[in-house]
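Q: Just a sequence and a predicted model for now, questions to come.
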Amino acid sequence: MTSSGIDITGVGAVSGYGWGTTSLWDGLASGKAAATLHHDHERPGQNPVWLATVPAGGEDSDGTSRFGRALRGAAREAIDDALARGWRPGRRVGLVHAVVLGEVDEWRNFYLRDDGRRRVRDYLTLMPSTPVSQLMQEYSFHGPAMNVSAMCASGNAGMITAKMWLDTGFVDDVVFVATDLSLTPENVEHFVKLGVGVVDVEPQDGCRPFQEGSQGFGMGEAATAFVLTGRSSGSYARMLGGSMSHDAFHATSIDPDLTQVRQCFDDALADAGAAPHQVRYLNAHGPGTAQCDAAETAMLETVLRSEAQVYSIKPLTGHCQGAASAIETAAAILGFAHGLVPAAPRVADGHPLLLDGFTAAEAGLTVKSSLGMGGHNSVVVFAPA
């Protein structure tokens, strides 16, 4: 028997496909990757690379920062969506923001273009607290507001934090946002050097989670937002529970015995009051790397007893780093509304439980796993509304 959980009643998204959840859903439905070829005009002679960057957009009043525009754009869409579904903000609305690398473009400009000199007002825009505080001010929200960071698992960490706040009565509602617009040439180059980023081939050729021939992941950007509450009648989904753990093993590699990963899956199901046979889909971290795919395959076959089917959208959106699990959760939640599972098309021989493209949804729970670099394990359990 599952627990009652917390409602997710508003969704907003900015991705490589464009601004808004409609752009995200239509892009995923196309089965084609969001990435396009980019040339490094600062370093002539470099080969172009495939990147799923967020395109220009947003409100002029939000300033020139791509990061700030995307954060506030996704949050506004989620809040407007929730209000249209009947949500009315409570007295204490909190804000949780998941971020790993904030304002990368602007910090880069600060050092390389501005030589470390800016007006104080412009310097303050670099602080991770500034866009969060501006959003709170825009809506007169007075609950707690903070940033959380757990590498690629930051989105799940934010969702779990939001649910903890709501479960304890610390707040009445939570706006959760995850933002990562960090694809500067330097960051891309170092993920390639780590042997996990693949930018020299089309994304679906290089990134093949749970399939033969996968080389790693393409790089993506995203900002994703949700309104979570216990007081809504117009929700997309319910977050039933979740868990996090840490391998305490290595700066990049997963502990090969998978003890902590397995415990995290078990604890998340227990927190949700769910049994393995109730899980119909594993929305995987699925970066297409050998270590992560092997770890999640083991969880699919042992903890979930090969009763669930698995999918990953990273071949389509790219790996959105600190916003990865959040954009992947948004895809699953939009799928609940459409009665579809937004899986990426298969391109090679793969695991027999791997879905092939958009698939009619069947009854059951969705487990969202995210394994952040450095040993950050996270699992969240969702049910359709």
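A: Thanks, I have the structure now.
Q: When you work out contacts or count neighbours from here on, use the C-alpha atoms and nothing else.
A: OK.
Q: can you tell me which residues contact Ala82?
A: Thr9, Gly10, Val11, Val227, Gly234 (CA atoms under 8 Å, 6 or more residues apart in numbering).
Q: alright, now check it against this:
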Amino acid sequence: MKSSRRVVITGMGALCNIGTTVDEMWASALKRQSQVSNIPKQWQLFNDFKCEVWAPLPPLDYAARGVTKAQLLKTDLVTVHQYITATEALKQAGFTFSEGDTKRTLKINELDNTQRMGVITGTAVGGITTAFNNHSLLVLGKNKKALEGMLSDEQKQSLHFQDWLAPRKLNPFAIPMLMSNAVSAFLGIQFSINGPNQTIDLACAAGSSAILTSFNAIKNGLLDIALTGGSEYLNDDYGASFRGFDVSGTLTQNKGDITLANRPFDKQRAGFLLAEGGSGALVLESYEHATKRGANILCEIVGGGNTFDAFSMMQPDPCAKQAQIAIEQAISTANISQQDINYINTHGTGTISGDESESALIKRLFGSRPLVASTKALTGHSIGAAGALEAIITAKTLMHQQAHGMPNLEEPINDLNFAVESQPVEAEYGLSQSFAFGGHNIALILKRINNEN
């Protein structure tokens, strides 16, 4: 099999706080629109939170997006959302579907060899909402029934008894719902794809790592096509996932106007804005495979790097040595120079130490020349989905030669060429980088296709 093949993007799908499709997300991004709200009141009845804001997802009509009631009962939303964005990406790539061999599954009509297509997606924690909600039943179930007849109405009110939420019964599908590999396995089953099926659990770099793994598999001739991306969903009945980040001190501590709470690379930043969730999906193909079937090529992935800090589970290495090596690996595999990078989509979370080390790294490698943006300034941090969403934004930036701005960047911590306002950009190559808890560093380099539609 031929190696070192070109790898192109032919389809993309997105779901996040600023849009339920790629087009919606991109339009909102160019308008510098975000969505920030107070956390659910239900959570605050049972816990005190240092951070009281997050980035919620917009309402979604699941039936209109092809999700059945049975699937919603048997599948965690982290997987459902990846299915929705994967469907969007496959349709944009020009694929059509027919009934599969098993009940309620689909077959991709244009796929000649199902072994030559893989599914490689990323998530940090998978179906953790299923785990937490079903666990609440085990803790509260019998006790709530026993207490109901023992407590007075006044006692029930003071204890918020009516708000002790739990499922009526343990979901018999709880185990497959909470397994992180379900995010990829569900897609393989639903679309009848028999090639390698893998979920990358790499915290905040999960989506980027899944894209890089897919890129390498196609580049080296192991696959012709890959369905990739990342997904996360972190809304449980009591805000347990949110509380975990909250007690670690990583969430934004900005008080007052909640629209100003999210401030990557600003001197007033005080932690990241956690998103309720998000999902991004991409269809990657070898250039030969895409052109042979007449696909519309959106963008090209030309390089990638993957390193590990071996420094701390929670803090980035302030020297960013391994992050720099990951970027240098990506530049080398792309066979370009640092001067060719004119747009950088940062990890840019808004934490004190993370933004400091990342901005210093960019200044050291690229100076103040490339246009620099943080998509998390709009979307908040969707953890395992973030890298996939940012790769999509990078692709759209190169396609349209237009970059989104960062609305709350008023006092930059470094004299980089930050995109405060949405603006035109002349860029053939774009760098998208992700840095994760644990010390994982992923860098992706995308290239503009000059004849895109």
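A: Now that the structure is in, tell me what you want to look at. Being a predicted model, the structure only gives us computed values, none of them experimental.
Q: re the thing from before, among the contacts of Ala82 of the first structure, which lie within helices?
A: Per DSSP state H, helices hold no members of the contacts of Ala82 of the first structure.
Q: Now neighbour count and distance to Asp293 of the first structure too, for these, in a markdown table please.
A: A markdown table is the format used below for these (neighbours: other CA atoms under 10 Å; distance: CA to CA, whole Å):
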| residue | neighbour count | distance to Asp293 of the first structure |
| --- | --- | --- |
| Thr9 | 28 | 31 |
| Gly10 | 28 | 31 |
| Val11 | 30 | 28 |
| Val227 | 29 | 31 |
| Gly234 | 18 | 35 |
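Q: Out of the residues you listed, which sit inside strands?
A: In strands, judged by DSSP state E, the following of the contacts of Ala82 of the first structure are found: Thr9, Gly10, Val11, Val227.
Q: so the first one makes contact with Tyr236?
A: Yes. With contact defined as CA atoms under 8 Å, Thr9 of the first structure reaches Tyr236; the gap is 5.7 Å.
Q: In the second structure, which residues correspond to stretch 275-288 of the first structure?
A: On the basis of TM-score structural alignment, stretch 275-288 of the first structure is assigned to residues 337-350 in the second structure.
Q: before we move on, the earlier item: now, among the contacts of Ala82 of the first structure, which is nearest to Phe358 of the first structure?
A: Val11 (20.0 Å; CA to CA).
Q: residue boundaries of the helices in the stretch 301-450 of the second structure?
A: All helices of the stretch 301-450 of the second structure, identified by DSSP state H, counting those that start in this stretch, fall at 321-334, 352-366, 376-379, 386-400.
Q: which other residues reach the last one?
A: In this case it means helix 386-400 of the second structure. 12, 14, 26, 204-208, 211, 229-230, 278-282, 298-299, 345, 375-376, 402-404, 425, 427-434, 444, 446-449, 452.
Q: Report the separation between the counterpart of Ala344 of the first structure in the second structure and Asp23 of the second structure.
A: Per TM-score structural alignment, the equivalent position to Ala344 of the first structure in the second structure is Met406. For Met406 of the second structure, the distance to Asp23 of the second structure equals 19 Å [CA to CA, to the nearest Å].
Q: the more surrounded of those two?
A: Between Met406 of the second structure and Asp23, counted using other CA atoms under 10 Å, Met406 has the larger neighbour count: 29 against 14.
Q: Would you enumerate the residues in contact with the more buried one?
A: Going by CA under 8 Å, 6+ apart, the list of residues near Met406 of the second structure reads Arg32, Ala373, Ser374, Thr375, Ala377, Leu378, Ala419, Val420, Glu421, Ser422.
Q: switch the cut-off to 10 Å
A: Residues near Met406 of the second structure by CA atoms under 10 Å, 6 or more residues apart in numbering: 29-34, 262-265, 372-378, 418-422.
Q: Point out the ones among the residues you listed that are inside strands.
A: Short answer: these in strands (DSSP E) are Val372, Ala373, Phe418.
Q: and those as a markdown table, adding distance to Asn254 of the second structure and neighbour count?
A: Formatted as a markdown table, those follow (distance: CA to CA, whole Å; neighbours: other CA atoms under 10 Å):
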| residue | distance to Asn254 of the second structure | neighbour count |
| --- | --- | --- |
| Val372 | 23 | 25 |
| Ala373 | 21 | 28 |
| Phe418 | 22 | 21 |
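Q: Between these, which sits nearest Phe191 of the second structure?
A: Ranked by distance to Phe191 of the second structure (CA to CA), those are led by Ala373 at 35.0 Å.
Q: Translate that closest one into the numbering of the first structure.
A: Using TM-score structural alignment as the criterion, Ala373 of the second structure maps onto Tyr311 of the first structure.
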